[in-house]
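**Q** Show me the folded form of this:
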Amino acid sequence: MVRELADFERLVDEAIATPRQFHDALFGPAPAVYAFVVDDDPAAGTLAGFALYFLNFSTWLGVHGIYLEDLYVRPQFRGSGLGKRLLAALAAECVDKGYGRLEWWVLDWNTDALDFYRSQGAVPMDEWTVQRLTGAALANLAGQAQEEA
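**A** Below you'll find the model as predicted:
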């Protein structure tokens, strides 16, 4: 399903994670990534959708929150309420554990997702921009830390 998501998001070349990496991240000795899944056919072990998330922390609130990395529902199940169930499960996890917020990014062209999230009460944070370091830029900055150590 991750490949399906990457294809949908037009980012298939960036999806290089292996099943083993997912297994280790979710089920290893110290998991730091979690997931909710929705079965299409539990007997067959096929999935209709998933929400992959991890904890973050708010220095303003002084408590953890959940960062939703990906929420994906297969096309044939969209509109059936599965996305809402997954999002509600994440909200319940936040409330049950005393976390301060649930947040995520949405591609700006994905108007169906934007409309869905807003219908659930989510608000855009237009005053913020996303920043990222990868590849050579990440290695270069890390090298500067090692030089200063």
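**Q** going forward, measure contacts and count neighbours with C-alpha atoms only.
**A** Will do.
**Q** What about residue 58, how many residues nearby?
**A** Other residues lying near residue 58 total 12 when counted by other CA atoms under 10 Å.
**Q** give me every residue that touches the closest residue to it other than its chain neighbours.
**A** Taking CA to CA, 6 or more residues apart in numbering, and ignoring the residues beside it in sequence, residue 58 has residue 64 as its nearest neighbour in space, at 6.1 Å. Going by CA atoms under 8 Å, 6 or more residues apart in numbering, residue 64 touches 55-58, 98-101.
**Q** Those in strands, which ones?
**A** Under the assignment DSSP state E, those contribute 55-58 to strands.
**Q** ok, back up a step: the residue nearest to residue 58 - that's part of a helix, no?
**A** No: when classified by DSSP: H, G, I helix; E, B strand; the rest coil, residue 64 is found to be strand rather than part of a helix.
**Q** Also this sequence, please, to line up against the first:
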Amino acid sequence: MDHASAHRSESPAGSRIRFARPQDMSRLAELIHEHVAYEKSAPRPAGLAERLGPRLFAEGARLWVLLAETPDGTVAGYAACSEEFGFWDASPYLHMDCLYLAEEARGHGLGAALMGAVADLARERGLGHVEWQTPDWNEGAIRFYDRLDGAGGRAKRRYAWPV
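**A** Okay, the predicted model is just below:
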């Protein structure tokens, strides 16, 4: 699957899931800032789109952003993924770093469509599974993920260490 391909799984009527394009960067940055605020995290510095775009669209990048578009063409959410390597299994997997839908886009099937696209991406890249995390206070996300067939939570604490 390349960056121009459309997602083939079921999406709510009139909506679609597609890969991000360079012209989507300003809207993607808006959604990321909304997501950061929703998760009560510290604001990110200005210039996010300018820093992210070159990495996302670099030749050979193993970083993908899938966008959820409403029937009117509004980009209403995203899933950001990268290929990672699991030492315990000695195999690569798809890491979904972020999944976010604007508040008005929730409850219409776009989250399930994004997760379907993430699963398709993993399968098409020959990756055996997808991993992600969500804050333990985000009960809505936890209920959503718990409804995914075969998905299961793993208790771990995530650390960040500025160096």
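**Q** circling back to that earlier point, now the second structure: which of the contacts of residue 64 of the first structure match?
**A** Shared contacts between this structure and the second structure among those (both residues aligned by TM-score structural alignment, their matches' CA atoms under 8 Å) comprise 55-58, 99-100.
**Q** what about the helices in the second structure?
**A** Defined through DSSP state H, the helices belonging to the second structure, from first to last, are 25-38, 48-56, 110-124, 139-146.
**Q** Ok, which of those helices comes nearest residue 63 of the second structure?
**A** helix 48-56 (5.8 Å; CA to CA).
**Q** what stretch of the first structure does that closest one fall on?
**A** Under TM-score structural alignment, helix 48-56 of the second structure corresponds to residues 18-26 of the first structure.
**Q** coming back round to it: list only buried entries from the kept ones among the contacts of residue 64 of the first structure.
**A** Burial by neighbour count, 16 or more other CA atoms under 10 Å: within these this picks out 56, 99-100.
**Q** Can you report how many residues neighbour the counterpart of residue 49 of the first structure in the second structure?
**A** Per TM-score structural alignment, the equivalent position to residue 49 of the first structure in the second structure is residue 77. Other residues within reach of residue 77 of the second structure by the criterion other CA under 10 Å amount to 26.
**Q** picking up where we left off before, which of the helices of the second structure has the highest mean neighbour count?
**A** Of all those, helix 110-124 has the most neighbours on average by mean count of other CA atoms under 10 Å, namely a mean of 20.
**Q** Residue range in the first structure corresponding to that helix, please.
**A** Under TM-score structural alignment, the match for helix 110-124 of the second structure is residues 82-96.
**Q** I'd like the distance from the matching stretch to the chain centre, please.
**A** 13 Å (CA atoms, centre = their mean, to the nearest Å).
**Q** with the second structure superposed, average distance for it?
**A** On superposition with the second structure, the average gap between stretch 82-96 of the first structure and its aligned counterparts reaches 1.2 Å (mean CA distance after the TM-score superposition for the first structure).
**Q** From the rest of the structure, what touches that stretch?
**A** Residues outside stretch 82-96 of the first structure that contact it (CA under 8 Å, 6+ apart): 36-38, 49-51, 65-66, 71-73, 99-102.
**Q** Compute the number of surrounding residues for the equivalent of residue 153 of the second structure over in the first structure.
**A** Structural alignment (TM-score structural alignment) places residue 153 of the second structure against residue 124 in the first structure. Number of residues near residue 124 of the first structure (other CA under 10 Å) recorded here: 14.
**Q** now residue 33 of the first structure
**A** By other CA under 10 Å, neighbour count at residue 33 of the first structure equals 17.
**Q** One more: residue 100 of the second structure?
**A** One way to gauge burial is a neighbour count; for residue 100 of the second structure, by other CA under 10 Å, it gives 23.
**Q** quick one: what's aligned to it in the first structure?
**A** Under TM-score structural alignment, residue 100 of the second structure pairs with residue 72 in the first structure.
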